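this is a predicted model, with the sequence first.
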Amino acid sequence: MPIALKPGSLKDPEIAALFRTEDPESYFADLREIGHGSFGAVYFKWNDIVKEVKFLKNLRHENIVEFKACFLKDHTCWLVMEYCVGSASDILEVHKKPLREQEISAICQQVLHGLRYLHSLGRIHRDVKAGNILLTDSGVVKLADFGSASLVCPAQSFVGTPYWMAPEVILAMDEGRYNDRADVWSLGITCIELAEKKPPFFNMNAMSALYHIAQNDSPSLPVGSWSSDFHDFVDQCLIKDPALRFSTETCLLHPFISSARPTSILFDLIQRTKLLVRDLDHFQYRKLRKLMYLDEQQSGSSAEVSSLDSEDIDSVDDDLCAESASSRSDSYTSTQSLCGAMRSSITSVSSLKKAQRSLVPIVPLADDSTTSPLSRTPPPSGSVDTDTDTDVTPPRPSLTPTAKTASMEMNHEQQQQQQQQQQQQQQQQQQEQQQPSIVGPRRRKEEILAWRRSRFATIRPTVTIAREQTEYAAENNMHEQMSGYKRMRREHQKELKQLEEKFNSEMDNLKMKLDREYENLLLQFHKEMDKLHVTHRQELDKRLKTNEELERKLRKAIVQQQEVEMKALQMQLKKEYKVNKERLKQELKMENSSKSFVEGNLKTSKQNHLHVQAEAENRLIADHKFYLDFEIRKLKRRRLLHYHQLEQDLIREELGVRGRQLQSAHTLLRRHHELTRDLEMRQLNSLQNLRCQHLQKQHASELQNQQAYMKRVQDELRKKHAMQVKQQPKELKQKELQIRRQFRQAVKTQTRQYKLLQLQLTQDLPKDEQREVVARLKDEQKRKLALLAEQYEGSIGEMMEKQTVQLETWQEEEARQTKDKLNEELELLMAFQSKQRMQMDQHHEREKGRLNEKVSLRLAVLENKMDDEVTQFERERQDRLNQLQTRQNQELDVFDQASIHLGFSLIALSASSSSTSTASGSSSSATAVANKPGVINSASIQDAIHQQPTTDNSFQAVTAHHHHQHLSSSSSSSMHISVITSKRIEWQLIFLNLKNNDMNNWKKIIEKKSIRYK
């Protein structure tokens, strides 16, 4: 049996088909990092890589970034995607102002087409934002970054970027699943981002934003120059209830999306952005050159080449590249990279100053010397505009700005321009004549790389890419915090899923066990009924055999008795013949008849006697045959009634067993219901307890994260204040020097004024008076200068005091405001957690109520089913009894009709059967009848063999009914056909004169002769 492969194993042909094994470096050149997500370049789990590659490989749409290939080299996965020029957030960052309404509408329309395609496949993007909306050169909008996408809809994972998350995604762990309407919410937030340059709540901590989104009302577009259609579209996309929120189909029909607009609006936007990016890069480059030139002038060094890293670039001109909302979006799933962090090739200023003694200006080529893996995010997320048409004056080497370095070359002539300008120019010319063999190949390679890069120009400034790297290093703590929070939520969800799977397994096992028990019980019932049926069939067969045996014995007994009676009759007739013969002889002898006459009379008497004897024997034989048939018929009828009674008893026994089985099955079902209910209650309690534990851990983690965030903010504020306090003496010194410069300037101005006044006053005075005026003016000047010095000293002291007080007041106010804000966020978190606990308690109560309702409904259904089964059983029982009674009545009617057809009286048969049945209850009467001479009592024989009294009411009713009919037609309550043997000739003659079918006459003659005999 083949061994099952692990999920995601490369030995699986389906997984291996997703990756190409060729070396990607043989296919691609100029490999460099063109974008940096909020998580930087970190490794995915292998299964997540396989999942995303499978996801991307099956997507084909105009508005979704196209998957090109996936390479697997060593332990690195290279994901090759369609190239775009940048994202919507890059456009916001470049223009420093919101987009126009028509541009937002055009972008949203194409985004909705892509989302509609995704939703039609049953998938969710879950991270729609401006940073993941890419644009091509021709103005086509494409959705990218499917690292957070869900392969199923609805989903339950805590995935996405906090500021763009829908409320149901944030509360997915608490309130259940969410569907594709979460992407519509993110699109509404993206509209606000494109209209306001940042999403709602972006000025607060990401954790706090989650609580605000989940607890507060839906954000809306601020009132301004936006149209009512735009406001309505955003409001419809940001409805908190997902069921009431617009779908992608409905959004495409909204007037804001379907309104007419120029077809080239996005193409024009891309072109304007490209021009602006080129200007920004050139301006930044010229400013850096100026700074480098001033630094080298101050240092007085010659022939030095400096390089500035991205941090120096940002420190020089922070106002040029403001922060973009999506570039700092803190996406905790979607922007993780498949490859390792990009190795930086930026050379710091301090390290370059040690190497500035080189006479040959070498440009560090980051793209040539350092090759980094491809980013997992599509290339459009950011690229470097590598336009090489810059204003570089020879003989300075040209500067090529890249995403990693900003290099500058200064020639040897400008570094010594103050003392030996001409000599250095000659040296520079000599160096330039010697350099082509060294620098020429490098410059040509640089030009080739620049030409390659020019084909992949993007709309992202150079500083943006460098700043993203430094921001990631600075904000890594927050990312780790959010990553840990998300990991905890995933672990909680995994534990809940595992517990639910365990509960499902337990419930399935219990159901299998209960079903097996119930099936075994039914099988046992079936075996018991089969055994009972076999026993009943054996009893019925035994009864049939007993009936045959009784009939045989009765026939034998009657035949024996009739033979005895025949012999007795023959003996009696023979005796009577002898007596009559002697009497006749005596009479003839007394009459003295002749011998011949006597002999003739004797012969005649003998002939008469033989004739009478033959006739009597024939009659007796006929009566014996009639009696035998009558008794056998009567026995058969009686045994038929007993057989019917046995059938009734057996079917009652069978129905009683079935009733007990049904009751046992119902008892078992009730016990199964109780076991299932108890298990469901235990499982629900365990699940709710686990949820409560998870919520407590989540709240503790949230509080810990919030407290860490508060501590971090307070520490940063204290550091900021400490830095301000530390820098305050320097600032005060600078202001003091500025005031003293103003004082010296005032002194100089006043001195000049006094000199002019002295010259004006002493112009027409004699020398003696001039001395006095000059002395007086000098004293006045000294006095005023002293007052001015005192005034400036006071101004300095007042300024220092005021600045100190202002700083302390401002710091205290800032600390108070920060503390209030942090406390407000903490209170909001506590309120949100309290609301979550209350909602969880309510949810648990609803779950318990639903479970109780489910259990009650299931019990009611079970009881109803059992009642139906009982009703059906009673109906079946009654039907079977009625069918049996009908069949038995039909059998009895058929038997009676056959008896009538044979010439037997139904009254006699019924009466005999009834009286025999009645007589069978009393042993003394049965014995008395049996002891009568000459009477064959078949009832005594029957009761002696089988003594089972009739107990069934229904059959008693049938017997009573027939008995009543027979009684109504005859006055006699019982009738026994018997042959009475008597020594008196009258009884014999009476018997011989009877006819077989004249029963009434026979009864009357018997009664008359009995009275006479008495």
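Yep, it's here.

use CA for all of it now, contacts and neighbours both
Will do.

and residue 78, that's in a strand?
Yes: remark: residue 78 belongs to a strand, assigned using DSSP: H, G, I helix; E, B strand; the rest coil.

wait, it sits on residue 70?
Yes: using CA atoms under 8 Å, residue 78 makes contact with residue 70 at a distance of 5.6 Å.

now residue 350: how far from residue 407?
Distance of residue 350 to residue 407, given as CA to CA, to the nearest Å: 14 Å.

equivalent analysis for residue 296, please.
For residue 296 relative to residue 407 (CA to CA), the value is 14 Å.

neighbour count for these two, which is higher?
residue 407 (25 against 18; other CA atoms under 10 Å).

next up, the contacts around the more buried one.
306, 307, 308, 363, 364, 399, 400, 401 (CA atoms under 8 Å, 6 or more residues apart in numbering).

helix or strand: which one has it?
For residue 407, the enclosing helix or strand under DSSP states H and E is strand 406-408.

give me the neighbour count for residue 843.
Residue 843, neighbours per other CA under 10 Å, totals 15.

now it: which helix or strand?
Applying DSSP H and E, one finds residue 843 within helix 767-901.

after that helix, next one along is what?
Next element after helix 767-901 (DSSP H and E): helix 906-920.

what packs against the helix or strand following that next one?
Proceeding N to C from helix 906-920, the next assigned helix or strand is helix 923-930, under DSSP H and E. In terms of contacts (3 or more CA pairs under 8 Å, 6 or more residues apart in numbering; DSSP states H and E), helix 923-930 is packed against helix 906-920, helix 938-945.

in helix 923-930, what counts as buried?
926, 930 (16 or more other CA atoms under 10 Å).

so how far is it from its chain's centroid?
86 Å (CA atoms, centre = their mean, to the nearest Å).

below is an additional structure, to be compared with the one above:
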Amino acid sequence: MPLPTRVSQIRDPDVASLFSEEDPEKLFSELQEIGHGSFGAVYFARNTKTGEGVAIKKMSYNGKASTEKWQDIIKEVKFLRQVKHKNCIQYKGCYLREHTAWLAMEYCIGSASDILEVQKKPLQEDEIAAICDDALQGLEYLHSNDRIHRDVKAGNILLEDNGTVKLADFGSASLVSPANSFVGTPYWMAPEVILAMDEGQYDGKVDIWSLGITCIEFAERKPPLFNMNAMSALYHIAQNNPPTLTTHTDWSEAFLSFVNACLAKDPIHRPSATDLLQHEFLTRDRSNNCIRDLIERTKKIAKDQDNQSIKRVKKMLISNQEEPSEDLQQDESNDDSVFRRNDTNSVESQHSNETMSNAGSINSLQGGAEGGSVVNGKGRDVRRPIQRPSLPSLRDRGVSPAPSLDSMLSISSIGSLSLGGISFGSPYNSYSSVSSAMRVNFRDRPNQVSLTSFVHRPSPLWWQLVHPQFSSETSSISSSITEPETPTSLHRAQNSRSDSNRENFRTIRPTSLVTREAKEHESVLKEQMTGYKRMRRQHQKQILQLEDQLSSEMEDLKRKLDKEYDVCVQTNAKDLEKLLQKHQWESEKKNKQDLVEEKRERKTQAQANDAEMKVFQSKQKKDYKHHRDQKKKEVESYNRRDQEEHLRNHKETLVQQQSRDEQALVKKQKEKVERELRKLKGRLLLDRHAKQQDQIREEIRKRRDAKEMEQYMALRHHDQIRAMELSHMEQIQALRTEQMEKQFSTELTNQEEYNRKSNNELAKKHALETKQHPKNLKAKEQSIKKQLRETLKVQEKQYKLLASQILSNASRDQSREQQKSILKRLKEEQHRKMAILAEEYRHRAQEMLQTQSLKLTESQERECTDLSENLKKEMELLNDYQAKTRLQLQSQHDREQAELQERIDLRRKKLEERIDQDTKQLIQMKETTIHNFLEKQKEEVAAFDEETARLGIKNLSIEEIRSQSYGNTSRPQSMVIVSSSDVDGSIMMSRFSRSESSTSAPNFSDI
């Protein structure tokens, strides 16, 4: 997706709220470059609405890694919007224009690094304490809000006119703490930052380390290891002891203690910002105006240096004198060698405290890649084709060119000078020539003061002293260079007033610093460092992406397994519910069947009783008839009355007897019916108990099977998660190993490139020295010749004087031949002495040649040896660092594997404990269910026996019914008959278990 060029194109409302919709080209005017870095350039500008001076940081997010740059811009803007503290730089707004973010902040006059740049000497302890006090207050605020600056150094500690110290440059800051990104400036990095991606995370203690390095920078004008390659410095910091103050033995114990506390290698032993604010070094008495006094002294020194530069340039412009061509060529060649050295070593041009001499001196400037006129090493004017903007010439604008400026092509405090190849002497100079020359990317070198810096600088200019009209025009040119895009910006630049600029734009930055910074970020070695940081960040990004991907895979697997487990649990619950419903239905069906069976038994008994009653009544009729006939025979002898009386009595007796017999039969039948029904109910109760036992057994078996299935699935899921965790660990560690090898390869390549460039640079230096050696020898030889000529002249004068004296003193009687003979002897003596002088000259010349050649050879050999030893030490340091890093990574991998295995074992142990607990709960539930079931059956059996006894039915207990109905061997083995004597539930449980085992059903104890 293309990145936005204006705020209206941002779809995310949260991101869009970070930027203002105003056009920065119209909102800000008088843009003047005041700094440069890898991100872009920093400008001083004025808000046209409020008239307030601000610092604008232009950050392009186009081209390579544009998305990453855009995210960095968003992060920095978010950070600045959240920071509100008197010791942190104030946020003014952020604007978008054509893939460039304009980040506006409050303007400060300079940094602590600028003070060191101008002062050329270390700061005093009170000044260091005052700066550290304010800086620590800002760091305390950041750390209390879980923020990390991660790039604390003198260059990022800004100063205001009133002496307030402010932390700036939050491009490397972290919004969270702890963090593990590889960011910062190499020499100021804490060990845990360098090893963050290998050993873990870090917190705000890294800023304390950087502050300690900054204190050494204040005390020694440079951080430790600054003479070392930046990559080698990283390896040194990561594995060696913390640095200490190496110079100036008069530092107080409090200051030494403060620095040592800040530079504790173990972050645990390093104090926090709050603790350091209570340190003796910061709490002791000091002047409240020490920073303001320091700023005033720095301003005075900078002003004096500018005045000296103005006087020197004015003198050079007016004198219009040229150096001899031979010396010019020699000096230009020397300058070219300096250019070549600084071009290959531009990353070390940060050593401004060591390399920069008088800020007012002006050295040679060479044109860059854009073209223009430059002076080559032989003093010739080499023209390069350039594209000139269509602008009116100076003559068309009514500006008279400066007189006799051809000398600008070769003027220098140490030799020759070419100001970007600008031909000021021609009366037809135009804006295009001046503008194109100013747009040339000058080579970075110490002590240089570029014309662009002078034109951009709003303070009194050397050119204003020489030609005020041209000064005003060059001010317009500088604005047009800064803002070439729109006619509006050019119109504003043409109408700007230098007096207003001088009044509102105050700085302590040296005039050569901006040009040097603009060139530094183009250095090959700095590009290597930037690429190395980018690679480390890319590696971290790849690790995070892989971790997110693997985490997503793990979440998907866990979600899938949880769903599978939930489905299994729900299925088992549904099956159990169906089984319970089935048991309920079977119980209801059994109850209905029992009622039907009882009705059938009643009906059967009633039918049997009726049949028996009919037979009994038929028998009674027969007996009655038989007894009646027999009685009649017995009373035949009686009279009729007695006969009838006896028969009537006999009938009544028979009827009564039959009635009693019938009642006895009915009672017997009733008792029989009751007994049979009671026996039937007992059998039905036993059958129901047996069925309930089967149901309980089936339910418990179902619960056991479901629990076993869930436990098996949980173990299987554990194994799947374990396999994926091991696979993920293997992938992450493989990626780390691959990245480490790639990082090592890059480090070796960078070191080899650095070694090659160092050797090439030394070889070029030696070649130039060898090339210049004959010229130096020739100059010395010419000096000897000059001495010889002077001696010969003296001798010639002495000879002439002696000859004239001899001739004047000669007697007149000497002949002319005698005089000629005397003169001849004098001539021969003169020739002899001249020969002796010539021989002495030859010996002196040979001796000088041998001595100088020997010195040159010894010096070059010594330099080669020193360089070889230094490069060898750096390579050994790199190899040691890589070996240590490899061991640390392997140790980290072993530790991670052990921790993962420990987590897996702990999770397995917890799972097994849960399984054991579930098994115990299941057994307890089984025992409780069986116990309750048996207790219920015992209660039902006891109630049945009590009811039987209440009904008066004897010998019809449940045990007797079981014996009568099934016998001891033929009863169903699944039945458990609970008698009143079976009080112990364990006996019933053992019977229950034995009955289960006898029917090939799993025991409750197996669950």
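Thanks, I have it. All values derive from a computational prediction rather than experimental measurement.

re earlier: looking at the contacts of residue 407 of the first structure, which one is closest to residue 141 of the first structure?
residue 401 (28.1 Å; CA to CA).

count the neighbours of the closest one for me.
For residue 401 of the first structure, the tally of surrounding residues (other CA under 10 Å) stands at 23.

how far apart are stretch 724-739 of the first structure and its match in the second structure?
Per the superposition on the second structure, stretch 724-739 of the first structure and its aligned residues are separated by 0.8 Å on average (mean CA distance after the TM-score superposition for the first structure).

then stretch 825-835 of the first structure?
With mean CA distance after the TM-score superposition for the first structure, stretch 825-835 of the first structure averages 1.5 Å from its match.

Provide the aligned range in the second structure for that stretch.
Per the alignment by TM-score structural alignment, stretch 825-835 of the first structure matches residues 874-884 in the second structure.

can you point out the buried residues in that stretch?
874, 875, 877, 878, 879, 881, 882.

for the second one, what are its contacts?
When contacts are counted by CA under 8 Å, 6+ apart, residue 875 of the second structure touches residue 751.

so which residues of the first structure form strands?
Secondary structure of the first structure by DSSP state E: the strands cover 67-73, 76-81, 86-87, 133-135, 141-143, 306-308, 406-408.

mind listing what residue 784 of the second structure touches?
841, 845.

quick one: it and residue 854 of the second structure, what's the gap?
Counting by CA to CA - residue 784 of the second structure and residue 854 of the second structure are separated by 19 Å.

same check, this time on residue 530 of the second structure
Residue 530 of the second structure is 42 Å from residue 854 of the second structure, by CA to CA.

neighbour count: the two, which is higher?
residue 530 (15 against 12).

could the strands of the first structure go into CSV alongside distance to residue 449 of the first structure?
Conversion of these to CSV gives the following (distance: least, CA to CA, whole Å):
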stretch, distance to residue 449 of the first structure
strand 67-73, 23
strand 76-81, 20
strand 86-87, 21
strand 133-135, 24
strand 141-143, 28
strand 306-308, 19
strand 406-408, 16
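
any idea which residue sits dead centre in the second structure?
By CA atoms, centre = their mean, the mean C-alpha position of the second structure lies nearest to residue 181, the distance being 3.0 Å.

what residues does the aligned residue in the first structure for that residue make contact with?
Superposed on the first structure with TM-score structural alignment, residue 181 of the second structure falls opposite residue 157. Going by CA under 8 Å, 6+ apart, residue 157 of the first structure touches 169, 172, 173, 490, 493.

and which of those residues is nearest residue 556 of the first structure?
Each of those was scored against residue 556 of the first structure by CA to CA, and residue 493 proved nearest at 92.3 Å.

could you pull out the helices for the stretch 151-300 of the first structure?
Along the stretch 151-300 of the first structure, counting by DSSP state H, counting those that start in this stretch, helices occupy 167-170, 172-175, 181-196, 206-215, 228-237, 248-252, 255-258, 265-299.

any idea which of these is most buried?
helix 181-196 (a mean of 25; mean count of other CA atoms under 10 Å).

what range in the second structure does that helix sit on?
By TM-score structural alignment, helix 181-196 of the first structure lines up with residues 205-220 in the second structure.

what about the matching stretch, how far off from the first structure?
Superposing on the first structure and averaging over aligned pairs (mean CA distance after the TM-score superposition for the first structure), stretch 205-220 of the second structure comes out at 1.1 Å.

what's stretch 665-681 of the second structure aligned against in the first structure?
With TM-score structural alignment as the criterion, stretch 665-681 of the second structure aligns to 620-636.

compared with the second structure, how much does that stretch deviate?
Relative to the second structure, stretch 620-636 of the first structure is 2.1 Å off (mean CA distance after the TM-score superposition for the first structure).

kindly report the same for stretch 560-570 of the first structure.
So stretch 560-570 of the first structure averages 2.1 Å relative to the second structure (mean CA distance after the TM-score superposition for the first structure).

please apply the same query to stretch 101-117 of the first structure.
When the second structure is overlaid, stretch 101-117 of the first structure sits 0.9 Å from its aligned residues on average, using mean CA distance after the TM-score superposition for the first structure.

Provide the aligned range in the second structure for that stretch.
Stretch 101-117 of the first structure covers residues 125-141 of the second structure once aligned (TM-score structural alignment).

now do stretch 660-671 of the first structure
By TM-score structural alignment, stretch 660-671 of the first structure lines up with residues 705-716 in the second structure.

that stretch vs the first structure, average distance?
Mean deviation for stretch 705-716 of the second structure: 1.1 Å (mean CA distance after the TM-score superposition for the first structure).

roughly how far does residue 904 of the second structure sit from residue 722 of the second structure?
7 Å.

next, count neighbours for residue 496 of the first structure.
Counted with other CA under 10 Å, residue 496 of the first structure comes out at 18.

show me what it aligns to in the second structure.
Checking TM-score structural alignment: residue 496 of the first structure goes with residue 543.

what do you get for residue 69 of the first structure?
Under TM-score structural alignment, residue 69 of the first structure pairs with residue 93 in the second structure.

residue 144 of the first structure too?
By TM-score structural alignment, residue 144 of the first structure lines up with residue 168.

now do the contacts for its match.
88, 89, 156, 157, 158.

for PyMOL, write the selection for the buried entries among those.
Buried members of these, defined by 16+ other CA under 10 Å, are picked up in PyMOL with:
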select buried, resi 88+89+156+157+158
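
ok, which stretches of the stretch 1-150 of the first structure are helices?
Going by DSSP H, counting those that start in this stretch, the stretch 1-150 of the first structure shows helices at 13-16, 46-57, 88-95, 101-120.

contact partners for residue 170 of the second structure?
76, 79, 80, 149, 151.

apart from its chain neighbours, what residue comes closest to the counterpart of residue 919 of the second structure in the first structure?
Matched to the first structure by TM-score structural alignment, residue 919 of the second structure sits across from residue 870. Among residues not flanking residue 870 of the first structure along the chain, residue 662 sits closest, at 7.8 Å (CA to CA, 6 or more residues apart in numbering).
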